[in-house]
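**Student:** All I have is the shape, not the residue letters:
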């Protein structure tokens, strides 16, 4: 063939392409060239056949300038060559290439927050592989993403190469980590009923404060915005704002990329109350009156979707108990804009006849299928109830075993069948924690615990704990089977070993025992526990009253304690009934708790007694949203059988019942004994009230204030014969204390400062005007 040559313009263009790398295609001259041979130069690792495959040019045929340009682009874009030149030489096309070098080592410079090992897992460039600038840039972008996920949006990563002999390079990622890009401000537009500060407390996302280095900080996470939107919506709607909606969320980053600003644009709408509440039946033969009795929505009450949902669940449960399948409860709401009220009608309607063909579970590698299935009241062959499937998914999420739970239905093998797909994403369920605590009277204490709430994937709980203070120690093992014998029956077994060593007293105690029991629901909010306890409680090292040979002073504890020395076995059966309104959560502003417990000792052992305790508590934000009011009233009594007398370890000491007093600091005390040790009492009562409120500081500081007032008493002894024949005063003397608290949520754990003043006390009581507690996990 003829010696075809490219024009000067074409040669200049190809040279420019070789220097500049891949560019957009440029038209070539229309003249054709013919090559019989291709000579390849400069390749070391790449086989000639590979290069020819990228060229893809015919031999002995006309080759246009456009085809030659396309061949050049294919070689250049292959990522194999640093330089490419195409030079026609007569009937031969000379292809000169310079291969990318091999990566010798990969290094990271400037990284302090992330270790090299962690970054090596991110980059795709590897030692002893061909260096690719595109891959290096992609690796730099991935490293930046890792830093961004930790809130360092200002991080910069630049890939650099250091050339070595033998066509090798060292790939170095130069990193400037930058500071954490914190959320500088969270603002709201359109809110009138609640302040910005109150709404910021609702969000999962928090803004950084002025003392961010020491107190609290937060970084921007786009994944949290949908959660925040739902939290805001639930907050408003549970307080009567049925038309509330988040219109827009605008996150903005500062020009320097060192701060985020988030603005929520919301529409509150009016606050509604219920006016007329009705129940109607559109199903022949079904009387609406029976279902009306399940209604928990009252006229005049503030709109709350939770109360509507609770009523629907109760009505659907009644329909199932009556054997009424495929009956749906449809809430129909009519808005009365003039007086801002709602008319609510619960309509019983006939739904489609659809059955559950099967339930498919995927994603669980550790958790057994039966643990998931027992959260479903629906089984294969049952009528399909979409609400029950959603409720089952919620129960699965509440277990804490899974990071995500999705339950969806799809058509089955026939028109009246559906398949329920349950997809779960497991998460770690075990924890190993270490902690430190401090109390003014107890000193520094340490604790450690190993907990697993999904033991062996069976949904069982296992907890091992140990705590040690300056003068007390405790350890224990607890095992819980939540579905004993495949039923909603919680079985519990617990073993403990506790000791005190002169714990604000002149004697030592030791308690070792085990307890087992069963707990089951008896109503929507009520549960009953039946239990058995076997323990050995020992009082020892009680100082007898004697005269010190050197000082001549008397020393020793009360003869009452000295007579009660020794170890005694207690074998007792007991029960506890508990009521907690938080289980259904009908009223989001007020929560109630009630508890009644009794233990009957005498089934063997050395102690024959009946111990009774009652408790009632209320927590409310009804007065003001950002103010929490708490009140607790409790009492207890120990009654011995067969004319026996109580022993110190059977009696109440009042510890932790009334603030402002030291441990063993109140109750009957033998004032005639030199050591004046507390004796405890057969009876106690305590009333605790507290109010918590913001102090006007930014909520991100985590600082709140509180005021409290406590009152109570410990009294009653079977044996009052104290030292030197004098009787101990065991009357019911009221004690009372008032004080202020400071709550501070810090990075090392929650701190609580109590400043108390005992305003009503006996002369011999031991008060404690200040107390500090701190606990943390790491």
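**Tutor:** Done, it's in. All values reported here derive from a predicted model rather than from experimental measurement.
**Student:** C-alpha only now, for contacts and for neighbours.
**Tutor:** Will do.
**Student:** residue ranges of the helices in the stretch 301-450 of the chain, please?
**Tutor:** 305-321, 369-373, 386-398 (DSSP state H, counting those that start in this stretch).
**Student:** next one: the chain
**Tutor:** Counting by DSSP state H, the chain has these helices, from start to end: 8-20, 48-55, 65-77, 116-120, 133-149, 196-202, 224-237, 288-292, 305-321, 369-373, 386-398, 559-563.
**Student:** CSV for those, including mean neighbour count and distance to residue 100?
**Tutor:** Written out in CSV, the entries for the helices of the chain read as follows (neighbours: other CA atoms under 10 Å; distance: least, CA to CA, whole Å):
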stretch, mean neighbour count, distance to residue 100
helix 8-20, 14, 14
helix 48-55, 15, 14
helix 65-77, 19, 11
helix 116-120, 13, 21
helix 133-149, 18, 9
helix 196-202, 15, 54
helix 224-237, 17, 43
helix 288-292, 16, 78
helix 305-321, 18, 65
helix 369-373, 16, 53
helix 386-398, 17, 52
helix 559-563, 18, 89
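**Student:** Below is an additional structure, to be compared with the one above:
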């Protein structure tokens, strides 16, 4: 409670005490006058033949008499009169109460609390009036209550505390108006943000402070402290941070880790905190001997041993154990064994720093799911959450499946928090699964900027919503425009078609290109649709259909004959069917330091339309963290091939140019080029291949600045043409000619989104290639 308000409350208490004393004195005085033979005063008894109530305007007399609890003709002691006074005063309806005995008449005088005329907030800048109005319980045109006003002040102060303003003070005051009305004013002194000036760790040896700070939800204050909200001190985050630190260490084999304390100390000026986490790391453990036993009659342990994906020498991780249990329990369900559970039995080998794991197939309890209750989803539909459960009402309870359902709900990205637990149901063999979620923004707005000396500045803007109308659907729109091109597109995805684990997508695009490096214009318009479904724990398959039209026109007379010949053909319509396979264990894999992404796809054109070809694309990515996980290294290999069928040939609108694949070059800046044509046109290629090697690392700056560095090496090429006869009948060199660039990147996490600056230099290039030594991208989220 704030000092000003405490003083007001103390004055009110003293006034009430004086009123009670006066009433008691009047009781005694009245008793002495009417019954002089009764002594002492506490033994005196009153009997009132009449009760008069004065001062009430809105509250009925009967209501006041009911609070008093005194009946006419009833003998009442002085103590009972005092109790009556307390009941009336504590009703919260009256600002002042007096009980005055006058002979055989009891006079009850009341002064009603005034009506609240308006509610105002003064001194607030960080939180708007509309937001504060939602926090307070006091309302205009209702009776003023000091107790409620005090509670409202505490609620406002709590809202500021959550924002890190621990020094904020709120004082409720009233301004008297006519007709027993008051204006209620909350005077707010916001104070300064209490920032996390320093986050430090005690007891950590395996990982640096810098690496551990990346794990925490709490962040240190930097020079953008006025804009970044995560650097404000919120006490509730400390417990979450302790859990995140524990999970981080355990996933890396530190089975004995303990985060024993997370404390915060306020500075003398109360405008900063110093947060310290105390850690007992223990030693890292590996997986030792792995065995599987069955304690259920008729169940063969060998089949479950084959389902395990765990081997000796791996780093111990609770996630590794859980994933293998899930595989085995899934196998049990496929075998029709509903109440079979797999228990991990861990035996430590401290001498070798290993953990022996025995997976025991045992009989579980016969418990069923009675119902699933969902709360907190104001926007997201229940069905979006329910389909994350593999269990429905009436199914046998699988506690591990319930936990994994909670993880799937969190992985949607729709909720800032999602809690799932099981409570006893209507009978001992029934449970109720409670889901409590807290929604968060799911839309994003993206801005992009690129620059090159030759092409000038370009920009793009995009909108995406991954929980469209609360249905879990994804919608995206984008528009890009530059000096020489325009590109617009849209896409829509339904992740659960017909309520099944089957996604449906539809999209479209419209592109116009007028490159300075190519003296011709292109127009591409198309519509795509497809379905996708999982084919494994970490893999999926997409089937797709594309209908498009590609037009090449406005070819300059000085352009290559190859392009001029292709421009003679009118707009080509393409009808293609294709598939794409993807394997990605970066998130669901067992290696907390990295993972692998594999993609392979083919499109077959020629079932209709004007084109016939097979296009094949592939990508392989591998990444891991090194140097105490402070540096991330990544290798990406990507390639594509267009193979024309029959007597058809590829056009410049279909071929690859390596745009966005090899950094350091402008659009259409590499690949086969007709050097004998006046314009020296870029022709593209039927084949491309590139290898990109990247490293992300700290720059030694305080991590609260959000600035890190990167380095990259790109090697690749674009080559191969169906027609190589260029200007003057000279053959165009369409052979494989590698290019190589190196560069440095600066990553800056700003309040408006992550910025990336790329500075590149070509190590190997051709004289006719068009370099681009700098580019910048920016994106933001709401």
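**Tutor:** Thanks, I have the structure now. Just so you know, these numbers come straight off a predicted model, no measurement behind them.
**Student:** So for residue 630 of the first structure, which of the helices of the first structure sits nearest?
**Tutor:** Closest of the helices of the first structure to residue 630 of the first structure is helix 196-202, at 19.4 Å (criterion: CA to CA).
**Student:** what residues does the closest one touch?
**Tutor:** 186-188, 206, 228, 231-232, 235, 625-626, 698-699 (CA atoms under 8 Å, 6 or more residues apart in numbering).
**Student:** Which single one of those is nearest to residue 482 of the first structure?
**Tutor:** So of the contacts of helix 196-202 of the first structure, ranked by how close each gets to residue 482 of the first structure (CA to CA), first place is residue 231, at 29.8 Å.
**Student:** Identify the residue of the second structure aligned to the closest one.
**Tutor:** Counting by TM-score structural alignment, residue 231 of the first structure lines up with residue 244 in the second structure.
**Student:** now do residue 101 of the first structure
**Tutor:** By TM-score structural alignment, residue 101 of the first structure lines up with residue 114.
**Student:** contacting residues for residue 308 of the second structure?
**Tutor:** 324-325, 327-328.
**Student:** need the strands for the stretch 501-650 of the first structure, in chain order.
**Tutor:** Remark: strands assigned in the stretch 501-650 of the first structure by DSSP state E, counting those that start in this stretch are 508-521, 526-540, 546-547, 554-555, 566-580, 590-605, 609-624, 627-640.
**Student:** right, and residue 182 of the second structure touches residue 114 too?
**Tutor:** Yes - between residue 182 of the second structure and residue 114 a contact is recorded at 6.2 Å, counting by CA atoms under 8 Å.
**Student:** what residues do those two have in common as contacts?
**Tutor:** Joint contacts of residue 182 of the second structure and residue 114 (CA under 8 Å, 6+ apart) are residue 144.
**Student:** so can I have TSV of the helices of the stretch 301-450 of the first structure showing distance to residue 656 of the first structure?
**Tutor:** Below are those laid out as TSV (distance: least, CA to CA, whole Å):
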stretch	distance to residue 656 of the first structure
helix 305-321	36
helix 369-373	38
helix 386-398	31
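**Student:** Pick out whichever of the contacts of helix 196-202 of the first structure sits closest to residue 522 of the first structure.
**Tutor:** The closest of those, once distances to residue 522 of the first structure are taken by CA to CA, is residue 235, at 30.3 Å.
**Student:** Who's the closest spatial neighbour of the closest one, skipping the chain neighbours?
**Tutor:** residue 202 (7.5 Å; CA to CA, 6 or more residues apart in numbering).
**Student:** In the second structure, what sits opposite that neighbour in the alignment?
**Tutor:** Applying TM-score structural alignment, one finds that residue 202 of the first structure aligns to residue 215 in the second structure.
**Student:** will you turn the strands of the stretch 501-650 of the first structure into TSV that also has distance to residue 417 of the first structure and mean neighbour count?
**Tutor:** Shown next, in TSV, are these (distance: least, CA to CA, whole Å; neighbours: other CA atoms under 10 Å):
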stretch	distance to residue 417 of the first structure	mean neighbour count
strand 508-521	33	18
strand 526-540	36	19
strand 546-547	86	12
strand 554-555	84	14
strand 566-580	39	19
strand 590-605	42	18
strand 609-624	46	17
strand 627-640	50	19
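**Student:** Turn those into JSON lines, including distance to residue 197 of the first structure.
**Tutor:** JSON lines is the format used below for the strands of the stretch 501-650 of the first structure (distance: least, CA to CA, whole Å):
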{"stretch": "strand 508-521", "distance to residue 197 of the first structure": "39"}
{"stretch": "strand 526-540", "distance to residue 197 of the first structure": "36"}
{"stretch": "strand 546-547", "distance to residue 197 of the first structure": "64"}
{"stretch": "strand 554-555", "distance to residue 197 of the first structure": "59"}
{"stretch": "strand 566-580", "distance to residue 197 of the first structure": "30"}
{"stretch": "strand 590-605", "distance to residue 197 of the first structure": "21"}
{"stretch": "strand 609-624", "distance to residue 197 of the first structure": "14"}
{"stretch": "strand 627-640", "distance to residue 197 of the first structure": "13"}
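**Student:** right, and the ones you listed - which one's nearest residue 648 of the first structure?
**Tutor:** strand 526-540 (8.0 Å).
**Student:** Over in the second structure, find the residue span that closest one aligns onto.
**Tutor:** Under TM-score structural alignment, the match for strand 526-540 of the first structure is residues 539-553.
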